[in-house]
Structure formats: C-alpha cells, structure tokens
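Trainee: my questions concern the predicted model and sequence given below.
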Amino acid sequence: MTDFPSPPAAVPSARDAVQAILNEEGLPPQFPPEVEAEVEALQRSPGLDDPTLVDLRALPFVTIDGPTSRDLDQALFIERDGDELVAHYAIADASYFVRPGSALFAEALRRGASYYVPGRVVPMLPPALSEGLISLNPDGPRRAVVFTSRLDPSGQCLGTTVRRALIQSQAKLAFGQVQEFLDRDAAGHDDPLAHRPFTGSLRLLAVVGQRRMRDQQLRQVVRYRRVEIDVRLSDGDDALMAVVASRGAVELYNEQLSLLCNSEGGLLLCRDDGGPVAQGIYRAHPSPPASRLAELEALVAELVTLHGLDDTWRWRRDDARGLSEFLMSLPTDGPHERVATAIQRQAIMTNLGASYTDAPASHHGVGARPYARFSAPMREVVGVFVHKELVEKLGLQPRQPDAQDESLRQQVIASATRARDLQGQLDGRINRLVIDRLLRPDLSLPPAARPRRLATVMGLTANKVHVQLDDPMLDMKLY
C-alpha cells in the first residue's frame, strides 16, 4: 500500500481567525438573559418624559464620527456670544440606564469596555442600547448629559455648566463629510451642508479646534506625529489588510472638544464647593522622567553625528525650543524622513504609562489637571461611573451611600484597567496574525528566493531590534 502525504490543513478565513481570538479571550457576542430582559424594560420606558430634563431640542446638535459608527456617544453645537464662543457638548446619558445593582451594570463591569477588532465590535452594552436607545442617533429625542463651556477669544475655558437634558440630533455626519464642507466653504464653493441649521456650528468647530490646539502649543503639550494603522478585513473576509488611517483636521477639532469635556468634568468632580464629595475616577499620566529625556537628547545627538545632519536636528532639554516644537520641525519627507520617524518614535517611548486612580492627578499627554474619562460612557464602564458621580454631586439624582460607592469605585478601576490591557492583547494578537500570514509563505521558499522587505529601524534594546515595515506599515521585533 502506498502512503500518501496528508493534505495541508485548511487555513481559516481571516474572519474565522479573528473570531477564534475573541473566543479564546472570553469575549462572547451574546448577553445574559437577565441583561436582555432589562433592555426590553428600558425600551418600554426610556425616560424621555422625565420632568427634570432641560429641553434642548431646539439646539441643532449633530454627531460627527466615522462613517460606519453606530455607537454615537457625543453630539455638538457651538454658537457665538459676543467675543466668546459657547460649546455645547452632549454625551449619551448611559448612567441613567446602566445603574449599580442592575444586571446591565454588572455585565458592563465584567466587560469593562467595548472591544474593537477587524470586522466587528464586541460591545460593552447590548446593541439595542449602544446603537439604539442610548446612542445619539438623529431618529428621535435622546437623553444626554450636556457640558456647556464658555471660551474666550484665545480658546481658554471660562467655565462649564452641566445639565441633564433632552436633545435631538439633526444629522449623523462623518469626519470626511465635514472636512469636505469646510474645505469647499473656505474656497467659496457651495456644499450640501452649507444651508443647514447647524452650518454655523460646523464653521465654529474649526475655530474652537484651532484655538484649543494653539493653546496646547503655548503650554508645550507635545503632539506626536503618530501613524495610526487600521487592520481591516478584505472584502471577502479571507484576508487582513493593514492600512494607514490618516486623521484629518475635523477629527482633531472634535478631539479638542472631548479633551475639554474630560478636563472640565474632572475639575467639577473634585471641586470643593462645600457640598457632597464625589467618588471620582481620574486618568493619571506622569511626565517623562529626566533620565528618559536625557537618553533621548543623547540619542538624537548620536543620530545627528551618524547621518551628518546639521544643528537644526539637535535637541537639548534646556533649549528655549521645547520638545513639541522640535518634533514638529522634523521633515515628513525627503532623504532623512526615516531618521525623523525614528526620532518621533523614540520621543514617544520617553513617556510613562497612564493609569486610572481615585485621586485627582495630572495628565501629561493632554496637559490637564485633573482629567477624567467622561466622553465615551457607552464604551467604557469608567464613563458610566464618573457620569453617575457627577450628576449626584450636582444634585441631579439621589446619592448612593459613600461606602457603597467607594467599594464600587475600586471595582470600576480594576475593570477599566483589565479592559485596557485586554484591548492591547487583542491588538497584539491581530498584528501578529497579519505578520504571520504575510511572512509565513516566505518560509517555503529557498532563502535566496525570499523577498526583501524595506523597513525602518525604530529602536534597539539589549536583545532585539524594533523595526517598522514599509508595507504593510506594522511594527516587528527581530531577535
């Protein structure tokens, strides 16, 4: 009898491989029956007739997000008041629906956050809530926690008030759509968004965003030229593609409103106004230690010498030119683009990690003290909790006993930390899957026939080299 070799095992589709990773990490798409039962009850009684809500449906709020996003946490409306600007930032009122003691809160605490992988989202809350009842869709009125911030002509915040309100989003807009409107508007061309009740608000979004970004520069908040890589499924779901996800100006402007909301919310949480004390959760990010900045200074000097660069490439910690200004001066193309890219990466590596804490703390990365995560309550359990604490502190709902909240606060911090670590593990496993599927076929070729792949050396450690491939633009470690 002749023995024939076994056929090679079938390679699972990219979608199946991604689902296998989710299964191994214990992230099922289903929710427990008791959670679904609570969702059905909330749909029957969504709290839109709450007499304590401030009716802001006359304000032309809009959401601006990715074109396929369905979990819409934020809506905005900006208006002028003399020389000042008033930014109304509405956040989905998740804490009204997801309350401590409920099955919904217990499941949100177990998950900690929504998780994002190519082709799908594993939501923290059931889609009937996160994409429907709580999401700030334009198909009807929604509950929202509205942060109203008054800004002076330089972009400095003069004060913020918070209200629980009823709002009506007038449109679901995408970043690219708004960017196209602003570009055409600046050039004097007409656009479908040019004659809407919210048109003036979109124009003022650019004004607020630019003023807030300029203020960050004056405060020496470092803005890195990060290259964001988005791993996606191919059209047939059989392959993974790594593509550069560029961020346009509108996305940066919208980010400034989120940062403003989170900074002002943090201040309100910890403010000593003689009233109740909130059990706040803050995001702490310490400044880079002097030793790491000294290492960066020495590394830049070595690269300048190695590549024969002029003195404009040098950076010293005691220069009047701060790190942010130095990094922004580096070229984005030309013969030394790769050197600039490596310096940018090494500058990022000087940072320490951020963490959740129960005490107000500085956040070096955004230049705020304190800073709390208010802006994504449908995707982060910490957002649900800090919303609850703030509305209680402001007297917008009855308070829970402090001892109960203190215990819950520590559980939320632990859950949020686990969720952040788990998302990092998912990202790492997906990136390894992309690299494995890209490079494994090379192993079947003789060494001389294997393709050469261009990459940039981003850094060295004692036992490995960190490189970034050109195509796909993914990081690899060579041992």
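Mentor: Alright, I've got the coordinates.
Trainee: rest of the way, CA atoms for contacts and neighbours
Mentor: Noted.
Trainee: what number of residues lie near Asp272?
Mentor: 11 (other CA atoms under 10 Å).
Trainee: and it, that's in a helix?
Mentor: No: counting by DSSP: H, G, I helix; E, B strand; the rest coil, Asp272 falls outside a helix, being coil.
Trainee: same for the helix or strand hosting Gln404, what does it pack against?
Mentor: Taking DSSP states H and E as the criterion, Gln404 maps to helix 402-439. Applying 3 or more CA pairs under 8 Å, 6 or more residues apart in numbering; DSSP states H and E, we find helix 402-439 packed against helix 14-24, helix 103-111, strand 115-117, strand 240-244, strand 355-357, helix 381-393.
Trainee: distance to Pro33 added to the ones you listed, as JSON lines?
Mentor: Shown next, in JSON lines, are the helices and strands packed on helix 402-439 (distance: least, CA to CA, whole Å):
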{"stretch": "helix 14-24", "distance to Pro33": "19"}
{"stretch": "helix 103-111", "distance to Pro33": "9"}
{"stretch": "strand 115-117", "distance to Pro33": "21"}
{"stretch": "strand 240-244", "distance to Pro33": "34"}
{"stretch": "strand 355-357", "distance to Pro33": "31"}
{"stretch": "helix 381-393", "distance to Pro33": "20"}
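Trainee: need the winner for burial among these.
Mentor: helix 381-393 (a mean of 25; mean count of other CA atoms under 10 Å).
Trainee: pull the residues that contact that helix.
Mentor: By CA atoms under 8 Å, 6 or more residues apart in numbering, the surrounding residues in contact with helix 381-393 are 93-96, 98, 108-109, 112-113, 124, 265, 268-269, 275-281, 372-378, 397-399, 409, 412-413, 415-416.
Trainee: hang on, Tyr371 packs against Ser263?
Mentor: Yes: contact criterion CA atoms under 8 Å: Tyr371 and Ser263 qualify, at 4.7 Å.
Trainee: ok, these two, which is more surrounded?
Mentor: For Tyr371 versus Ser263, the count of surrounding residues by other CA under 10 Å is larger for Tyr371: 28 against 23.
Trainee: list the contacts for that one?
Mentor: 262-267, 282-284, 360-363.
Trainee: from those residues, which is closest to Asp183?
Mentor: Asn262 (28.6 Å; CA to CA).
Trainee: where exactly do the helices run in this protein?
Mentor: 14-24, 33-44, 94-97, 103-111, 127-128, 175-186, 199-218, 249-270, 290-307, 323-329, 337-348, 381-393, 402-439 (DSSP state H).
Trainee: tabulate those (JSON lines), appending distance to Gly82.
Mentor: Formatted as JSON lines, these follow (distance: least, CA to CA, whole Å):
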{"stretch": "helix 14-24", "distance to Gly82": "52"}
{"stretch": "helix 33-44", "distance to Gly82": "42"}
{"stretch": "helix 94-97", "distance to Gly82": "34"}
{"stretch": "helix 103-111", "distance to Gly82": "43"}
{"stretch": "helix 127-128", "distance to Gly82": "42"}
{"stretch": "helix 175-186", "distance to Gly82": "23"}
{"stretch": "helix 199-218", "distance to Gly82": "13"}
{"stretch": "helix 249-270", "distance to Gly82": "20"}
{"stretch": "helix 290-307", "distance to Gly82": "44"}
{"stretch": "helix 323-329", "distance to Gly82": "33"}
{"stretch": "helix 337-348", "distance to Gly82": "40"}
{"stretch": "helix 381-393", "distance to Gly82": "30"}
{"stretch": "helix 402-439", "distance to Gly82": "42"}
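Trainee: A further structure is provided below for comparison with the first:
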Amino acid sequence: MLLHKKEILNLLAEEPEALHFASLLRAFGGRHIKNELKQIVDDLVRSGEILRLRGNRYTLPGADNSGTVQGSISIHRDGYGFVKPESGGEDIFIPGKNINNALHGDKVSVRAEKSRSQRGKLEGRVVAVLERANSRIVGRLQQSRRGATVVPEELRIGTFFTVPANAVNGAVDGQQVVIEVTAWPVGGRPPEGKVVEILGWPDDPDVEVQTVIRKFDLPHTFEPETLAEAQAIPSQVGKNDLKDRVDLRKLPTVTIDGETAKDFDDAVSIRQEGHNFRLWVSIADVSHYIEPGSMLDREAYLRGTSVYFPDRCIPMLPERLSNGICSLNPHLDRLTMTAEMLFDQQGRMLESSFYSSVIKSDARLTYTKVKQVIIDGDEKVLEEDRGLAPMLLQMKELALILQTMRRQRGSIDFDLPEPEIILGLTGQTEAIIKSERNLAHQLIEEFMLAANEAVARFVSGQEMAFIYRVHEPPDPTKLTAFRDFILPFGFTLEMQGDRVEPSAMQRLISDAEGKPEERLVNYGLLRCMKQARYAAENLKHFGLASSCYTHFTSPIRRYPDLIVHRLLRLALERKAGTLGKKGQRELDRIGSTLSEAAEHTSTRERVAMEAERDIVELKKLQFMQGRIGQEFDGFIAGVAGFGCFVELSEVFVEGLVHISTLADDLYNFDEQNHALIGRRSGRTLRIGDPVRVRVVAVNPQARRIEFVLESHSTVRRDVAAAQPAAPEEYPRIPIRGKRPVPKGAGNGNRRR
C-alpha cells in the first residue's frame, strides 16, 4: 500500500482528539505498513505539519487537543528566546535547547508549563514551526575548503546557511549577499540557500545601507503604477483646489525644521489677543491628494512610515509629493488642515476649531536660526524677514506656558541625548556628536502636542471610530524592581501599591537632574515604560499624562496621521450635518479597518526604529575601527557580571570593558548590590564614574566595541552600583541616528 501524507493530514483534521500511532496504524491497514507510516509521520513532524505529543500521539498544529499555543518567537543572540502568544497573556521563555530548529521571527507552536527554576514563570518548548519569517536572508559570504556559508547579518538568527558550489552565483569571499532559503534546518543539519543578489563589500557605505534595507525587508522602491499616479498630480495648487477652504495666505506663517529637512508638513503662526494667545498649526493636507484605495494609498499603508538614515530617507510617499506639492515650501500656495487654538496665560485651551485651509509660508526657518532669536537675542539673523522676530518671541512665551502646564499635570520629559552622524563626501563617518536640543525644538514640540491633543478630543467627542496614539502604564514588576534599584542611590519613587502616577516619575527625574545618577534614573525609568502604539480604542497616554491623544501633525511621513486627517474631515462634516450617505460609507469603511491598521502601523513603526538604530550602530562601528589604540575619556554607563559599559565623552559611542581585562585586582559581581568590587582593594566600579579607556577591538559582525580601562576616578565609593546582571536588562543608552523628528512626538521619546 502506498500512503500519501495528505491522507494522514485529512484523518487528523477529522478527529477531535490526538491519535496514538497505533490508531493511525489500524486506520491505514495494520502492521505491514508500520515502517512506511512511521517514515511519513516522522517527515510530517520534522516539517511542522503535524505535532507529536506525549504518549506517541499526533495532532495538527493549533488543534484544541494539542495543548499548545501559537506565536512568533524572538530569539536573543545568546541562544534563548521568548514567544508572545497570539491569544495574549504572558510571554513564554524558551531555553536554547528547546528552540528546535526555529529561527528568529518564525511563527511557532509551543507547549508551555510553569517553570520551577524561574519562579513560576512560563517556560516552553517549540514543537513545530508553523510559518517561516523570512525566505530571504542577508549576510556575509565565507568561503573555505569545506564550501561556502553565509553568516546572517541578523545575529538573532543564530545559525549559518550553507551554499552549494552551484548556488554561489559569482559571489566571492567576504561580500555581502542576499540568499534565498532552499532548505530549512532539520535535526542537526544547517539550512541551505542560494545567492540571489550580490550587494558588494561591507565597508562600502552604500552597501551598509542596502544591507540594512534587506535585513529589515524595507520597501525601498515604488511600483511604476504608484509613480504614475504621483506624476499625474499637479505640481501647483489650482483654483478648484481652493473651494471651501479658509484663506490664511496673508497670515504670517513659518515652518521650523532641521537644516537637512526637505519634507515640511507643519507650519505655525501666532497672534496675541490681550492676555491670550491664538495659535494656528497648519498641516499638509495629504488626504486631498491621496485617494483611499489608490496605489499611492496602498503603498503608503504598506510602508506605514518614512525611514530616516544618516544619509538618506526612504519616504512613505514618492518625493514628487513628499518634497513637492505636499511639502509646505516657502512662498508657495499649499493646501493644509488647520487647528486653530486659543490659550490663556495658564496654558488652558479656551477654544479650538479645525478646517481645510490654504497657506503661503513666509519663511523656512531652522532650529538654529530660531535659537539665535529666542535664546541668544540675535534678531539680525532674520534681517530678510524683519517681521518674524516678534512673532517668534510670542511663540517662545506660549511654548514655555504650555510646557509648564504639561509638567504640572504630570507629563514626563526624558531629556535624553541623541547622536548626530557627521558624514564625509564619500559617505564615511567623520564624527558622532550629541545633537543639540534646545528651546527652539521644544517650541515646535509643544505646539504639535497641543494640536494632536485638540484634534483627538474633537473627533472622539463626535462619538465615531478613531485611531489613537496610546501609551499604557508601566509594568508594575519592573517599576517595583526599579524602585528598589535606585534606593541605595538616595532616590525614591512614590507608588500606590503597584501603580505610579506620571507626576511621581517626573519628580524623580527632576530630583536626579544634574547629579551623577541622572542618566541611570532616566534610562532606568525609560526601560520600565511600555512602548507607545496606535489603537482603535482610547487607552490614554501615560507618558504625556493625556486622557485623549493622537497623531495628526505628520501625514507626509506617518500613515496614521493620514487616517486622522480623513476622519477629521468626516467629523467636521458630521458636526455640520453634511456627512451624507457617501461620507457615512467612507466612515464605516475606515472604522471596519482601524484595529488592523493600528496594529500594522505600530509594527511598521517598530521595524523603522530598529532599522534606524541598526544603521547608526554600523556607522558607530565603522567610525571606531579607525581608532583602535586611541584613548578616550568617558563614564561608566552600565555594570553587569561580565564587565562594565563605558560611554565616551568625546564621541557618542559605547563599548565594553570586559571583567577579564581588569588587571589591577580580581573583581566579583555583587548581584545583590549590582556592582563590580575588587576582592583585595575594595575598589567599586559604579555607574557615573569618570574613566579613561583605550580602544582595543572592534567586531562589526558581533556589533561590539571593546575597551580596556586606563584610569578610573570613583566619584562616590559608599554606594554600590545598581545594575541588573543580564545584558538585556541594564539601562543601556540607546544610540540612534539624527533624523527629522515627527512633530508632536514628545520630549525624549521622539515617537510618543
């Protein structure tokens, strides 16, 4: 009898319970086919099409009787992983020995149980891989006498791919390539692939960027149909476009952005009315040009957000739109959606209105120019625009009022430094400096936050479907651990049971300001926070202490903002009683997809952030490769059982001083106090201590810079360092490339 695997799969699909092997044997003819049946069943188990349960029973993945849960696996570079169940609930820890051929990102089926060693937390074993995350892998080709292999750029994949001689396709040793997977790992056999694209040599700046693009599977070219739609859009505002729009072209209006920005999606204007301030925030009306369901719309949704690298942008919209007709370029008519708001001297919003408008920006100002006016008092920099300086000073006054009001209600301000990558003409990294952030940046942030909140309150007040920007309260377990963590440093975090108010966190940040532990407190608190995301229900925004918040101010580069613009227009029609059947159908259509859109755009945002962080990490490594042997001043930014992490003062770079290189003494890691303490000298290595280090190695593939300690000056020896032992748990300093920040993102956490 010749068995087919389809017959076995059909039988298991019909049975409500898992079947023992003996039952399968009886169903297909008895003992004379035992060997044939066993071979087919084993193949099905290896391929993940069926599951083998205890007692030699078999079932389909995901069946109720399997005792398993499904979810995507996230694998740490050290080999262990976590699975987030699709059905919700606690993440499941997967020891390295139980990953069973799964690769990072795969959808897997896991059997979980409470762990005795992990204090009752869930621990599991991968029983089947249901869906592979990536069919293409980017990595470096390595040739040896045994043949060719590709080491993935994504370290969390954790295995190499063999490439048969006839599948190398012209690639040579050391080049960055893209392979298509032809065989997945089975048992102890590594996966295989064939080279489908040769990117080039890894030290080429453009190859670095292309590697990151492939690694994160970023859509980076537009479909011809999309470009054709963009080309068909007029490059100038026509008379018909002005119908039913409020004409603000005579209102003094400016854009304020970074020096390198090209897509200007927000413009501001202000007028003092007695003791009150009337503020206009006008945002590019992208929804006027992007029809729902068009190729432009579908591709913008697919991307979700623009991605910013140090030397380029991967835009959400074609440049003809993002840098052209949608960009609020100076001295040109541009279509906008305006939020007009009136504030009193305490920062209370007395009234607000929203409408379609047309503006003509009077000037494209930079943060540097605005700073020279509102901080340095140098009005000569605006000689060409003499009437703008008084307006900027009024903006400064209102921004400070709004900032004070936000802090009083408990909004959390993480004033954390970010790097600016300085590139040479060839694209090589020449310097990594801390980017400046001053009142000019804060001014725009305050105005964008106010507009975002005003729009959210208005639309939600119409009792219609909406997409919110939400930020849920911190994890209570992490908060409690952090409260105990900072106690030896003399800091306290006020909590009510397992809850904390945003104002309590802001007080702690203020208490630490200017002290050696300031970074420790800021980054420790940041690690307790959950990630802001988009949602179709209003879960409030903890970090901003806002009961209702959204993203409205960056529709050129964020798809959720485009959704908000469409909903705002429908809300205005609904309020005016002009919605009509067509408008109601559009509202119903958007409402039916909001949950899916919120989840998708949140995911795309996280991918963009990871890609941006990854390219800056590569630039950092590239920069330090030419500085091996040099000495730098810095400070201890983190402590772990295997050593301490040092951030350099002259360049925004972090590296590891391994405990084995501390030659003056034998150091023990005090797990209770989270400190490295010398056995003989009692010398303590703690966060914030000034140090001088020498660069001894740079490992681009491992993403690691290694230092040795040359000198160490202890600021305070009476308090042990407080740092978690695991490398993923210490308050690491996130290093990201400088990018045009979406307005209204918030202070310190730019994607709020």
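Mentor: Nice, thanks for sending it over. Note that the structure is predicted; figures quoted are calculated from it, not measured.
Trainee: ok, back up a step: for the helices of the first structure, which one ends up most surrounded?
Mentor: Among the helices of the first structure, the stretch with the highest mean neighbour count (mean count of other CA under 10 Å) is helix 381-393, at a mean of 25.
Trainee: wait, isn't Asn351 of the first structure in contact with Pro288?
Mentor: Yes: counting by CA under 8 Å, Pro288 is a contact partner of Asn351 of the first structure at 5.0 Å.
Trainee: could you find the closest non-adjacent residue to Ile256 of the second structure?
Mentor: Counting by CA to CA, 6 or more residues apart in numbering, Leu365 is the residue found nearest to Ile256 of the second structure once chain neighbours are left out, at 4.8 Å.
Trainee: report how many residues lie close to the counterpart of that neighbour in the first structure.
Mentor: By TM-score structural alignment, Leu365 of the second structure lines up with Leu173 in the first structure. Applying other CA under 10 Å, we find 15 other residues in the vicinity of Leu173 of the first structure.
Trainee: check contacts around Leu173 of the first structure.
Mentor: So Leu173 of the first structure contacts 62-65, 67 (CA under 8 Å, 6+ apart).
Trainee: tell me which of those residues persist in the second structure.
Mentor: Mapped onto the second structure and checked by both residues aligned by TM-score structural alignment, their matches' CA atoms under 8 Å, the contacts of Leu173 of the first structure keep the contacts 62-65.
Trainee: among the helices and strands packed on helix 402-439 of the first structure, which is nearest Arg232 of the first structure?
Mentor: Closest to Arg232 of the first structure of these is strand 240-244 (CA to CA; 5.2 Å).
Trainee: what's the angle from the closest one to helix 14-24?
Mentor: 90 degrees (axes from the mean of the first three to the mean of the last three CA atoms, to 10 degrees).
Trainee: which among the contacts of Tyr371 of the first structure gets closest to Ser130 of the first structure?
Mentor: Nearest to Ser130 of the first structure among the contacts of Tyr371 of the first structure, counting by CA to CA, is Asn262 at 20.3 Å.
Trainee: Provide a list of residues in contact with that closest one.
Mentor: Going by CA under 8 Å, 6+ apart, Asn262 of the first structure touches 371-375.
Trainee: show me what it aligns to in the second structure.
Mentor: With TM-score structural alignment as the criterion, Asn262 of the first structure lines up with Asn452 in the second structure.
Trainee: residue in the second structure matching Ile129 of the first structure?
Mentor: For residue 129 of the first structure the amino acid is Leu, not Ile. Using TM-score structural alignment, Leu129 of the first structure pairs with Leu321 in the second structure.
Trainee: no wait, Arg345 of the first structure
Mentor: Under the alignment (TM-score structural alignment), Arg345 of the first structure maps onto Tyr523 of the second structure.
Trainee: and that match, how far is that from Met529 of the second structure?
Mentor: Going from Tyr523 of the second structure to Met529 of the second structure by CA to CA, to the nearest Å gives 10 Å.
Trainee: and if you look at Glu208 of the second structure?
Mentor: With CA to CA as the criterion, Glu208 of the second structure and Met529 of the second structure are 32 Å apart.
Trainee: neighbours around Ile9 of the first structure, how many?
Mentor: For the record, residue 9 of the first structure is Ala, not Ile. Other residues close to Ala9 of the first structure by other CA under 10 Å number 6.
Trainee: ok, it - contacts?
Mentor: Ala9 of the first structure neighbours (CA under 8 Å, 6+ apart): none.
Trainee: picking that back up, the helix holding Gln404 of the first structure: how far from the chain's middle?
Mentor: Computed by CA atoms, centre = their mean, to the nearest Å, the separation of helix 402-439 of the first structure from the middle of its chain amounts to 14 Å.
Trainee: next: stretch 12-29 of the first structure.
Mentor: Taking mean C-alpha positions (CA atoms, centre = their mean), stretch 12-29 of the first structure and its chain are 23 Å apart.
Trainee: could you find the closest non-adjacent residue to the aligned residue in the second structure for Gln423 of the first structure?
Mentor: Mapped onto the second structure by TM-score structural alignment, Gln423 of the first structure lines up with Ala608. Sequence neighbours aside, Val307 is the residue nearest to Ala608 of the second structure in space, at 5.6 Å (criterion: CA to CA, 6+ apart).
Trainee: ok, the one you found touching Leu317?
Mentor: No: judged on CA under 8 Å, Val307 of the second structure makes no contact with Leu317 at a distance of 11.1 Å.
Trainee: can you tell me what Phe21 of the second structure aligns to in the first structure?
Mentor: Structural alignment (TM-score structural alignment) places Phe21 of the second structure against a gap in the first structure.
Trainee: need the counterpart of Arg120 of the first structure in the second structure.
Mentor: Matched by TM-score structural alignment, Arg120 of the first structure corresponds to Arg312 in the second structure.
Trainee: tell me how far its match lies from Val695 of the second structure.
Mentor: 30 Å.
Trainee: neighbour count: these two, which is higher?
Mentor: Val695 (22 against 10).
Trainee: how about that one, what does it touch?
Mentor: The contact partners of Val695 of the second structure, by CA under 8 Å, 6+ apart, come to 627-631, 705-708.
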